[in-house]
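let's see this in three dimensions:
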Amino acid sequence: MNAVTTLTVEDGVAVVTIDSPPVNALSAPVREGLKAAFAQAEGDDAVRAIVLACAGRTFIAGADIREFDSELVGPHLHDVQAVIEASTKPTVAAIHGTALGGGLEVALCCHFRVAVPSARVGLPEVALGLLPGAGGTQRLPRLAGVPAALDMMVGGRPIRADKACELGIIDKIVPEGELLAEAVSYARKAADAGTKLVRVRDRSEGLAQDTGPEVFAEFRKKHARAFHGFKAPANIVKAVEAAVALPFDEGFKREGELFEELVHSNESKAQRYQFFAERETAKIPDIPKDMPHIPVKSVGVIGAGTMGGGIAMNFLNIGLPVTIVEAKQEVLDRGVATIRKNYQITVDKGRMTAEQLDERMGLLKPSLAMDDLAQVDLIIEAVFEKLELKQEIFGKLDGIARPDAILASNTSFLDVDAIAAATQRPETVVGMHFFSPANVMKLLEVVRGEKSSDSVVATAMAVGRRIGKVAVLSRVCDGFIANRMMAPRMEAAQALILEGPMPSQVDKAMVAYGFPMGPFAMLDLVGLDVIGWDAATSSSSTVTEVLCEMGRWGQKKSGGFYDYDEKRRPSPSPVADQVVRDFQAKSGKQHREFSEREIVERLLFPVVNEGAKLLDEGIAIRASDVDVALVYGYGWPVFTGGPLFWADIVGLDRVIAGLEAAGHEPAPLLERIAADGRKLHQYQVA
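Below is the predicted model:
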């Protein structure tokens, strides 16, 4: 039919095959080919049934997302679906790999769907701030029922073929390797039997129960916290309500209206930006794509504390043997026990079998001897954040590790070049900064030292992706990208409470903006005593110092900026609030009421400013890397796109004015980009 579509006919069954690597996305050529092929098969009297199949590793894996921001070329997907759905001959979708988004919506226009056991289906548009806009919100509930359809679309997670079959989305599971033959057979039998053809749009079994108003009300209530800040989940619920209350054509029209609301919203634009930004992080302009990677088949971790144990779990999870080294037996035993406990929790939740737990623990070799790291491919140091200690360790590793082994430091602030200088092979040294808890948080900052070799950097980035992290490259500076960026927020928060707002008011504004918690709640969680307080030099000169002197170190002491009960639930603290009021009284600053917007801008504009500074210094490759790092490292709300994307939405002139009003000097890059009328989030280091 065209370069990506073929149509073959054998014994009365037409097979339409899409072959558009890598994932058969619904690009203009794919849509053109589908429409033409189904029209031709429908008009061919020799054709009694039609099978839709895909070449390569997957069925249609979704829409071509880039088309959302450009003028439509080729037929609209709705028109293609109309041709498929209008067929008077049995149509069968043969699904392997994944049928996601528009791919599943196309399959739902066929009369039947067969799939191999390994296939997965889903409507994950919510991750892009969208809803399924090609009939998914109308057709899926008719098969799977309202509760299951809502879970699939609002959660966005694909489901296995067996679950899809149980829900009525898939009609038959067929053996691996026999998909096409089984689909053709299924189609032929339907034609031979003269099976009455009922379109999904005309089916109603899924709407027969659990469709009352209380179902939707309860769903909204249950997910209210997860919905906060996002527009797409609410619109998905509205669209499914339309599927229940209205005839198909009217519900379909309502779906389209709700989709249009989303596609033009800042929230969806931000989420789509993040989607592409995350994929850009892997691209390093001055390192060739074909740069050979150093094989990593075994790993060593120095330090069995919270970070070291979490780092080790990442590698155990993908089946790599890990040697974990500590200086004292009791510390080593405690670290290994914590790893086992963490896995046991996963087993108890049904997400891992006991056999898998044993397999992973069997890959872990606890040791008190650094000499046991002599043959591993990658060594990650995860000890206390003290430069002299790390230099001592790397000096020892220099004489122990294989010459081609990668030596990585998990430092979160320190100078990777100073650490590398403790060795005779600085080209093999790189920073690999995991975020806590290391086995959960997705961000990995790969810190490129002045002498880190290209192959070491490329390997570290690839290793990050291999263990399921989003790897972002940073040059050396204090705090790298994420920690350096967020330090000004804490400084601004500490300064702001001297002008009137209480810590709880500041935290409330940050949570309303979309952060999982505010800066003062985060301080209590981390521990006020571990962020630079020293009892020997404490001088009662700040609110934090006074709280620490009082023994109010945060959650672990049942009191910090908040009071905590036995379950660590916070409540306002009269003691801490009085300390703040005392400092307000002697600050000499004029006190006033601040709106939530003012609090947000006072705390977050300095973050934007710091991002512009580190871009100007070449610490990050591009602005989008900065945004990805903040979203995955600090829970910056994805529906804002990250600090630099958000700054462009707010307006750079407003950011600059806000910085100046608060006594900050705007970064030169920020001023240059604003003066030129450019977008900060599109900036790339030359």
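
for the rest of this, base every contact and every neighbour count on C-alpha atoms.
Fine.

can you tell me the helix or strand for Asp358?
Applying DSSP states H and E as the criterion places Asp358 in helix 354-362.

show me what that helix is packed against.
Applying 3 or more C-alpha pairs under 8 Å, 6 or more residues apart in numbering; DSSP states H and E, we find helix 354-362 packed against helix 329-348.

what's the helix it packs on in contact with?
304-306, 309-310, 313, 325-326, 352-354, 357, 361, 366-368 (C-alpha atoms under 8 Å, 6 or more residues apart in numbering).

any idea how far it is from the chain center?
26 Å (C-alpha atoms, centre = their mean, to the nearest Å).

buried ones in that helix?
Judged by neighbour count using 16 or more other C-alpha atoms under 10 Å, the buried positions of helix 329-348 are 332, 335-336, 338-340, 342-344, 347.

can you state the direction angle for that helix and helix 354-362?
160 degrees (axes from the mean of the first three to the mean of the last three C-alpha atoms, to 10 degrees).

determine which two of the buried residues of helix 329-348 are furthest apart.
Pairwise distances among the buried residues of helix 329-348 were taken by C-alpha to C-alpha; the largest, 22.8 Å, belongs to Leu332 and Val347.

OK, contacts around Gly127?
One correction, residue 127 is Ala, not Gly. Contacts of Ala127 by C-alpha under 8 Å, 6+ apart are 156, 271.

what does Ala39 give?
Residues counted as contacts of Ala39 (C-alpha under 8 Å, 6+ apart) are 83-84.

this one next, for a side-by-side:
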Amino acid sequence: MTAITEFVSYEAEGDVGVITVDSPPVNALSFGVRAGIKGGIEAADADSSVSSVVLVCAGRTFIAGADITEFGKPPKAPSLHEVIAAMEACSKPVVAAIHGTALGGGLETALGCHYRVASPTAKVGLPEVKLGILPGAGGTQRLPRVVGVPMALEMITSGNPIGASKALEVGLVSEIIDGDLKEGAKAFARKVVADGLPLVKISDQNDKLKEARENPGMFADFRKSIARKTRNFEAPENCIKAIEAAVELPFPDGLKRERELFMELMQGEQSFSQRYFFFAERQAAKIPDVPKDTPLIDIKTAGIIGAGTMGGGIAMNFLQAGIPVIIVETTQEALDNGIAIIKKNYAATVSKGRMSQDAMDKCLSLLTGTTNLEDIKDVDIVIEAVFENMDVKKEIFTKLDAICKDGAILATNTSTLDINEIGAVTKRPEYVIGLHFFSPANVMKLLEEVRTDKTSKSVMATCMALAKRIGKVPAMVGVCDGFVGNRILHRRAEQATQLILEGALPQDVDRVLYDFGLPMGPFAMADLAGNDVSWRIRQGKGQKSPIADAICELGRFGQKTGAGYYLYKDGSRTPTPDPVVEDIILKASKDAGIERREISDEEILKRCIYPMINEGAKILEEGIATRASDIDVIWVYGYGWPIYRGGPMRYADYIGLDNVVKTLREYQEQYGDYWKPAPLLERLASEGKTFQDA
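Presented below is the predicted three-dimensional model:
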């Protein structure tokens, strides 16, 4: 065996030259890997003892993508283009042996080989669009030449991988290897030589482009089909343009066009923010004061208190992870209704082809319903998901403390209440934690985990690991009113309400924030969540909100009642402005002595977004959130903040903290100390720094 570089070796195994990439953990395409592959190809080409070449990777995966840490740095030769060109030019057939994942640059590398084989569990894809870029090493030019334009459009603009069986079906791989992958790939390579098969250079293939060349409307139709899903994103459009270039231009010119479109994205703010978020999500899983080797509690069973919308959704996460669940309700009727909704949700997923009937049956076999709280005495974790009332939650936790076995984690799904106070009613406050799921809990990716003053490191580490196990993205925060997500949301809600008192209407505020990139504005979101939820919270705190209270007093709780801030006609989810609500708003303005005025879109945006940024700075100062990027993860995954804007704290860095402070001071002079900039924000702005510097 000859070491080509630190990460790549070459060895003649009989008449097959084997190039092995071994660069843990995912064989990313760093300089050392690129140089090694190119050197290995050159060594194999010059080795008279071999007649074919196999490219294989050690460890758990094939090349899983580019080395993202090299993004934005001066390029080092050889480029991936040069590596691929060397493989295509090799005088001996080169076979890629794929296992694990071949993603991004990994798949582009495989496309540079003359043939590809894969293990049964392998996955391949070009996910660059999820980082705000496009495949930049010929992926947009080669993939359509292999799988056809429609399939390439879907794969590249979605970024979603396909499995080995689908890859075989569409011609992306030539054979699936059961058993030893390297030996199977060597046997395939020998067969290519024995059968005198050609050296297939994808760059020379044009047959699969014929369909698109004869159907000029294909691209326009595809753009329409994804318009809603890709709203405001730049990368999907550039991906489409690059694939159009593959159809319309000779291969070398298509590569040049791909490069132009790639650099346009790479240098833009959207890609910067999406790449920032890639690292932010991974950082959020790390708790600085909880060591990596902290012992975990073994979670084999779970109990859920409450079979309503939240409880049922939470239960589904555990069931889909193969964890048995006991769900508790106070009455049989409520329990039956809750389980029926779980079954209905699963059935809908099966009908859409996103789940098999067998998988649904397996999930439901793990679910037990009961009206007896004692039945959860042996579970490893209990999650309370009843309505937001401190007295009720204290009563439940007092009972859980007496019933549940020693070492069981007692979690609450509260979105606002003081978990220190809840934990204090137990004899095991170190086992109490907040696990704030977002609605619908079986869909939303965020899990805002809330540590109390006494939560143990073991419980925190266990819950962070558990989040990953049940398919959630966790972020650990501290206790305060509303924690991180809702505390910031409250600031936006205050200003949204103030804006409609001063002259805007709900549809004005919602439109501005929708155009900014959010999935919906605050009033449409309130109608979706149910206005009665926040009404109940206000009543519990003795607070009033003239407009919101008046709407709720009319029984207008949102979509579920067919009316809220908007009308929802005939069961539709489409909001329609309602004169009744406008009358309520006009009366509230008059009662408050406010003379209504025209409010610009720019003012609406700044008055909704800047208080969020300011509150985020206060949260960081107080140590409620560990990192500014954790706040961004919470807002992207919990509230639909557009990922191409990175999150509210990343957006503040983009527009400049000095500009944010300047505007806040202007509003402070106009409206009062509500707008006073947070000390951290002022300090960072004065020093020319960003939240990431903090």
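
just to revisit the earlier point, mean deviation, the helix or strand that the helix holding Asp358 of the first structure is followed by versus the second structure?
The helix or strand immediately downstream of helix 354-362 of the first structure is strand 364-367, counting by DSSP H and E. Here the mean offset of strand 364-367 of the first structure against the second structure after fitting is 1.1 Å, by mean C-alpha distance after the TM-score superposition for the first structure.

by contact count, what packs against strand 364-367 of the first structure?
Partner elements for strand 364-367 of the first structure (3+ C-alpha pairs under 8 Å, 6+ apart): strand 322-325, helix 329-348.

trace Gln555 of the first structure over to the second structure, please.
Matched to the second structure by TM-score structural alignment, Gln555 of the first structure sits across from Gln559.

and the longest helix for the second structure?
For the second structure, the helix with the greatest residue count under DSSP state H is helix 601-622.

ok and whichever helix or strand comes after that one relative to helix 601-622, angle-wise?
Following the chain from helix 601-622 of the second structure toward its C-terminal end, the next helix or strand by DSSP H and E is helix 628-639. Relative orientation of helix 628-639 of the second structure versus helix 601-622 (the same axes, to 10 degrees): 120 degrees.

pick the one among the contacts of helix 329-348 of the first structure closest to Leu100 of the first structure.
Nearest to Leu100 of the first structure among those is Met352, at 25.4 Å by C-alpha to C-alpha.

the aligned residue in the second structure for that closest one and Ala348 of the second structure: what is the separation?
With TM-score structural alignment defining the correspondence, Met352 of the first structure maps onto Met355 in the second structure. Distance of Met355 of the second structure to Ala348 of the second structure, given as C-alpha to C-alpha, to the nearest Å: 9 Å.

same check, this time on Gln543 of the second structure
Gln543 of the second structure sits 40 Å away from Ala348 of the second structure, going by C-alpha to C-alpha.

ok, which stretches of the stretch 251-400 of the first structure are helices?
Ranges of helices in the stretch 251-400 of the first structure, per DSSP state H, counting those that start in this stretch, are 266-280, 306-316, 329-348, 354-362, 387-398.

what residues in the second structure pair up with the first one?
When you say that, I think you mean helix 266-280 of the first structure. Using TM-score structural alignment, helix 266-280 of the first structure lines up with residues 269-283 of the second structure.

distance from the matching stretch to the first structure after superposition?
With mean C-alpha distance after the TM-score superposition for the first structure, stretch 269-283 of the second structure averages 0.6 Å from its match.

and that stretch, what's buried?
269-278, 280-281, 283.

swap in stretch 489-496 of the second structure?
For stretch 489-496 of the second structure, a neighbour-count test (16+ other C-alpha under 10 Å) marks 489-493, 495-496 as buried.

narrow the residues you listed to those in helices?
Within those, residues falling in helices by DSSP H are 489-493, 495-496.

who's in contact with the host helix or strand of Leu547 of the first structure?
In this assignment (DSSP H and E), Leu547 of the first structure forms part of helix 543-549. Identification of contacts with helix 543-549 of the first structure by C-alpha under 8 Å, 6+ apart yields 528-529, 533, 535, 538-540, 553, 560-561, 576, 579-580, 583.

before we move on, the earlier item: only whichever of the contacts of helix 329-348 of the first structure are buried, select them in PyMOL.
A single PyMOL command selects the buried members of those (16+ other C-alpha under 10 Å):
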select buried, resi 304+305+306+309+310+313+325+326+357+361+366+367
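
among the contacts of helix 329-348 of the first structure, which one lies nearest to Val237 of the first structure?
Met352 (31.9 Å).

list the contacts for the closest one?
Contacts here follow C-alpha under 8 Å, 6+ apart; on that basis Met352 of the first structure touches 343, 346.

any idea how far it is from Val440 of the first structure?
Noted for Met352 of the first structure: a distance of 15 Å to Val440 of the first structure, by C-alpha to C-alpha.

with Asp348 of the first structure instead?
For Asp348 of the first structure, the distance to Val440 of the first structure - C-alpha to C-alpha - is 17 Å.

same check on Val607 of the first structure?
Distance check for Val607 of the first structure against Val440 of the first structure: by C-alpha to C-alpha, it reads 25 Å.

tell me which of those two has more neighbours.
Applying other C-alpha atoms under 10 Å to Val607 of the first structure and Val440 shows that Val607 carries more neighbours, namely 24 against 15.

for that one, which non-adjacent residue is spatially closest?
In space, Val607 of the first structure comes closest to Met485 once its chain neighbours are excluded; the distance is 5.5 Å by C-alpha to C-alpha, 6 or more residues apart in numbering.

got the contact list for that neighbour?
Per C-alpha under 8 Å, 6+ apart, neighbours of Met485 of the first structure: 479, 607-608, 610-611.

just put those residues in CSV and tack on distance to Gly43 of the first structure.
Output for the contacts of Met485 of the first structure, formatted as CSV (distance: C-alpha to C-alpha, whole Å):
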residue, distance to Gly43 of the first structure
Gly479, 66
Val607, 62
Val608, 59
Glu610, 63
Gly611, 60
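
looking at the residues you listed, which has the most residues close by?
Most surrounded of the contacts of Met485 of the first structure: other C-alpha under 10 Å gives Val608, at 30 neighbours.
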